[in-house]
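Novice: below are the sequence and a predicted model; questions follow.
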Amino acid sequence: MPRFQVPLRDMQFTLLQALDGEAHYASLPAEESLTPDLISAIFEEGARFAEDVVAPLNRVGDVEGCRFDQGEVKTPSGFRQAYQQYVEGGWPSLAHDPAYGGQGLPESLGMIMNEMISTASWAWSMYPGLSHGAMNTIETHGTDEQKAVYLTRLVSGEWTGTMCLTEAHCGTDLGLLKTRAEPEGDGSYRITGTKIFISAGEHDLAENIVHIVLARLPDAPQGTQGISLFIVPKFLPTSEGGIGVRNGLSCGSIEHKMGIHGNATCVLNFDGATGFLIGPANKGLNCMFTFMNTARLGTALQGLAHTEWAFQNSLDYARDRLQMRSLNGPVAPDQPADPIIVHPEVRKMLLTQKAFAEGGRALIYYCALLVDRSKLSTSPAAREKADSQLALLTPIAKAFLTEVGFESANHGLQVYGGHGYIAEWGMEQNVRDARIAMLYEGTTQIQALDLLGRKVLMTQGETLKSFTKVIHKFCQAHREHSALSEMVTELAALNTEWGELTLGIGMKAMQNRQEVGAASVDYLMYSGYITLAYLWARMAVEAHRQLKEGQGDGGFNQAKLATADFYYKRILPRTRSLAVMIQSGAEPIMALDAELFSREYG
């Protein structure tokens, strides 16, 4: 049967040793007391909650799903009780400002806690997960009164939050949205319209739900320049901050979906609901990016979650399942057949999962530390550098990790063979649940256009250079490494090629802007493979140091080095084909007239 164990040793190695988290926290104001022992204690307590309380709900949520009845949503058995334990444990407040009831820890630790519960049950984790984006948005853009009323209860977990962007006719193109916001004369607005695909938009876990809604004022310009942002609660707060009357919004239905059945994906109807402007008028999309960037890193976590879950369960199965003999002769002569982990193709799938899980964890933790620096560093230059790297790495993390997460989930099913297709083993659920991650919070294609078009080319490559310089300095420092110089040399060459490919696309785009769209997804995946190569090199250097100095767990460090070697020799070569495809340009894609796609001409 499926299981999940929080990979505490790898989490601690990645954060505290490979990424030098201890020095990172010591450099932040008011975080000097965040010692490795305290971090380990937080991790261990979070692991108990994830394994004992949340993980058993993963299968329950898939089988039962959510129940919809006359506008009300009932979550699967155990979901509400688990959420109450989550609130009682103080987990919602972990990484938020003490001024609003938070514990004041860095956001990176909150993201790592989210990794634990996300892997245990992605569908359950979405209910509290979306609240963090609402908290960040209100904390960044809200008034003091809005923070006092809404932020304090979101931080405590009494209330949860959502973001309401999408409408049936506009999808990603938010410039087309039609939801209206009409001023009432008392500082409030009447919100009218319908939003779709609202995750956790209605449920029975918390007493109130705070919706962060995009809408248009009557005199707003067309397009994205005319969008404003509003707080629209399910229940209007009383003057004392408690629960008041029901607002003019309702859940019209919940979607019947391929996966994440335990999370309610809602159609929300706003029928003259009372809302409150957050941030400047007509600047709502700018403000919403605070929420969206939080959600994109959260979705990157989903890619990691499905990878880790697939790896753990397919590894267990591969060790136990007996089938055929090793080509070099019996490995288990006392058994009727050998365990399938002896077969190279099975090992290749397992090592691919392991490389993506541990490399993806390093990427998310690297981004999490950048979030800390961008918010907490006392140096303006350090904050600016962190923001620049985050701008580049957020679309890479979101799209690349969800793509390879789906690949890893499919490998997990494949390791099980026919049993993987059967529901009771949980592998087919993992595949179904993973598929949405490449779609919501901006599809892979949208993230790729954001990366190449907005983040790289529109900055004349400066955002890219903010990160490639980091890789260059690492390669310079380790080019004479006694055991890893070959790895470092390859990373340095790819880092140079990354800049050359970018320049080539930019030159072509000056003549034909379609070149950007034609190259974008290949470019993003190429960028992802190099980014993970850098992080795997960092982990390899640390693992080698520990082995040489007799520190740490020798077997763990040997496994790190072997997995790094596998990544460089069996996964990183994918960049070769991606480079060729990028250089082939837009012509092979755009040459066929749209009319000739018809089967009549085939």
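Specialist: Right, received. Where do you want to start? Here the structure is a predicted model, which is why all the values come from computation and not from measurement. Numbering: from 1, shown residues only.

Novice: rest of the way, CA atoms for contacts and neighbours
Specialist: Will do.

Novice: going along the chain, name the strands of this protein.
Specialist: Using DSSP state E, the strands of the chain run over 67-69, 72-74, 159-164, 180-183, 189-199, 208-215, 228-233, 235-237, 243-246, 249-254, 265-277.

Novice: rebuild the ones you listed as TSV, extending it with mean neighbour count.
Specialist: Output for those, formatted as TSV (neighbours: other C-alpha atoms under 10 Å):
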stretch	mean neighbour count
strand 67-69	15
strand 72-74	18
strand 159-164	27
strand 180-183	21
strand 189-199	22
strand 208-215	25
strand 228-233	26
strand 235-237	19
strand 243-246	13
strand 249-254	22
strand 265-277	22
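
Novice: closest to Ala120 out of the ones you listed?
Specialist: Closest approach to Ala120 among the strands of the chain is made by strand 189-199 (18.2 Å; C-alpha to C-alpha).

Novice: now do that closest one: distance to the chain's middle.
Specialist: The chain centroid and the centroid of strand 189-199 are separated by 24 Å under C-alpha atoms, centre = their mean, to the nearest Å.

Novice: what's the first-to-last distance across stretch 507-523?
Specialist: 15 Å (C-alpha to C-alpha, to the nearest Å).

Novice: likewise stretch 141-153?
Specialist: Taking C-alpha to C-alpha, the first and last residues of stretch 141-153 lie 17 Å apart.

Novice: also this one, for the comparison:
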Amino acid sequence: MFFVLQQVLQAPAQLQTLPAHAETDAALMEQVLEEAGKFVADAVAPLNREGDEIGAQWKDGAVTMPPGFREAYQAFWQAGWPSLACATEDGGQGLPAVLEAMLYEMLSAANHGWTMAPGLLHGAYECIKHHASDELKATYLEKVATGEWLATMCLTEPHAGSDLGLASTRAVPLEDGRYALRGTKIFISGGEHDLSDNIVHLVLARLPESPPGPKGLSLFLVPKFYPDGTRSAAVCERIEEKMGLHGSPTCVMRFDDAPAWIVGEPGKGLNAMFVMMNAARLHVGLQGIGLLEAAWQKAHAYAQERRQMRAPGSASKAGQADLIGTHPAMRRILDTQRAWVDAGRVVAYRTALELDIMKQHPDAARREAASRWCSLVTPVLKSAWTDQAFTGASACLQVFGGHGYVREWGIEQIVRDARVAMIYEGTNEIQAIDLLVRKVLPDGGTALSALLTELATELGDSPEAERTRQAMTRFAQFTTEHLLAATRAPGASPELPFWLADDYLRALAMLLMAWAWSRVAAAPQASGPRWTDAHTGFWRWVWPEFDTRMAIMGTSLNAA
């Protein structure tokens, strides 16, 4: 992880151009990551299996977390981990966002269920910091920044999932300036638990006589306990029985005229909430990377111990069995996942760096370029790497054969836990639509072409780099000369870009991976079997998907 940060991305040098991080050097970043690794390994990882098997328990509206979860969380926030990237004036440490991102990758790999609890903290912090009143900030901002109090994001309703404009939870003004919330929210991660002494709920609701649709939604804050110690009428009706993430309570929350404060302006609730959602989508992409890393580690270790048959071309004597890690079929599985993990880290850490650059760089043009990167790359990162977390973890299970299908080895839990990341924080299909329909087509592909031109200048002189440049040019030309023309042609079906969106996102993911591997190959010290095998795995087994996706889109355009 530090190799990618230091050698591939030269993160310390980039960060030192920002006033807030002028003193952030490689030694400091490495020390933070080393300590994070120790904490995650010692306090969080050992709870993973028991968290899955025992799970969160609901009784009479209260949720008891699995053994050890509360103690680990209390140690987590008291050690300052949730506040890494929060401002010092809010009780945070003021460190770069990329360190927080890398911490949460570790946490997701170690114990996805436990990590769901603090996973929304930074988004809630940003939402309160930028949109709440001074009075609300005085009470809640530092508590959320430090992680002393956990937070939720209450959006979904039984009839309103991806289409939040259908939300019907009501907010009625009260005489004291607050609002009474009434309605039911579902799929609320951490809506009730015993990890922290308070829970801050951020709830989308509709004011009386507000217009229908998303523009009629406002955002409200209601805590589990008010400042005077009384408990709010935010009730956990039950927790869901899920495929995975048993250590995370997914709650049905009922608000029985619970007094709440408005956050931001009336009717601008989604604007405030999207501050949380955009930060969350980067972290969901990192969940995919972390879970795939965990699956690869288990499968790789097993492949170095299990012997079965002679591998093709083996020098073993007749009748002797080779390690399954020497068999081409298993090497293909392992090298493919390794290629995804390492390229994903380059893309994700670069995205986290761009978040700080977008906020703080003194040059407006550089801030604009960072904003372009985050806008275009975040949906790709969230969608492609969570897809691969599930399919790749399933492939890693295959390395174990029948042993992978039983609980003893732990790989089946990763498969179950990983599946949800393809759904929440905007389904992967919505990520693809967001990329193509909302971001690429409206400006005629201008921003995308600028991004690809920028990436092309960062490539080296290797044959793979030249192949990547040609592919980038081909992709940009397809967008501007074929796709754009087809969607704007007289009589063109409005459905056309929606049919192509998934393939378009996957093709762009391949280009980002090719760029990442070019950067890795050019970095000092990128040698040894680990990097060589993964590099070969990308170009041999992953990269051909680019041509496949381009062919599918070409066929679809011709048919249209």
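Specialist: Perfect, I can see it now. No experiment lies behind these values; they were computed from the predicted model shown.

Novice: could you dump the strands of structure 1 to a markdown table with distance to Ala47 of structure 1?
Specialist: Formatted as a markdown table, the strands of structure 1 follow (distance: least, C-alpha to C-alpha, whole Å):
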| stretch | distance to Ala47 of structure 1 |
| --- | --- |
| strand 67-69 | 29 |
| strand 72-74 | 27 |
| strand 159-164 | 23 |
| strand 180-183 | 44 |
| strand 189-199 | 25 |
| strand 208-215 | 27 |
| strand 228-233 | 32 |
| strand 235-237 | 34 |
| strand 243-246 | 33 |
| strand 249-254 | 31 |
| strand 265-277 | 27 |
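
Novice: what sits against Phe467 of structure 1?
Specialist: Contact analysis of Phe467 of structure 1 by C-alpha atoms under 8 Å, 6 or more residues apart in numbering lists 389, 392.

Novice: ok, Leu370 of structure 1 - contacts?
Specialist: Counting by C-alpha under 8 Å, 6+ apart, Leu370 of structure 1 makes contact with 386-387, 389-390.

Novice: which one of the residues you listed is nearest to Leu457 of structure 1?
Specialist: Nearest to Leu457 of structure 1 out of these is Gln389 (C-alpha to C-alpha; 14.7 Å).

Novice: the closest one is in contact with Glu462, isn't it?
Specialist: No: look at Gln389 of structure 1 against Glu462 with C-alpha atoms under 8 Å: they stay out of range, at 10.1 Å.

Novice: ok, Ile414 of structure 2 - how many residues close by?
Specialist: Number of residues near Ile414 of structure 2 (other C-alpha atoms under 10 Å) recorded here: 24.

Novice: map it across to structure 1 for me.
Specialist: Using TM-score structural alignment, the partner of Ile414 of structure 2 in structure 1 is Asn430.

Novice: do the same with Leu33 of structure 2
Specialist: By TM-score structural alignment, Leu33 of structure 2 lines up with Phe43 in structure 1.

Novice: quick one: contacts for its match?
Specialist: 8, 113.

Novice: what distance do you get for it to Gly104 of structure 1?
Specialist: Phe43 of structure 1 is 16 Å from Gly104 of structure 1, by C-alpha to C-alpha.

Novice: thinking again about what came up before, so which of Gln389 and Glu462 of structure 1 has more stuff around it?
Specialist: Here Gln389 of structure 1 and Glu462 are compared on neighbour count by other C-alpha under 10 Å; more neighbours surround Gln389, at 22 against 14.

Novice: equivalent range in structure 2 for stretch 369-381 of structure 1?
Specialist: Under the criterion TM-score structural alignment, stretch 369-381 of structure 1 matches residues 353-365.

Novice: make that stretch 24-33 of structure 1, sorry
Specialist: Counting by TM-score structural alignment, stretch 24-33 of structure 1 corresponds to 14-23 in structure 2.

Novice: distance from the chain centre to that stretch, please.
Specialist: What separates the centre of stretch 14-23 of structure 2 from the centre of its chain is 25 Å, taken as C-alpha atoms, centre = their mean.

Novice: what about that stretch, start to end distance?
Specialist: Terminal-residue distance, stretch 14-23 of structure 2 (C-alpha to C-alpha): 12 Å.

Novice: for that stretch, buried residues please.
Specialist: Neighbour counts using 16 or more other C-alpha atoms under 10 Å place 14-15, 18, 20-21 of stretch 14-23 of structure 2 among the buried residues.

Novice: that's all I had, so thanks and see you.
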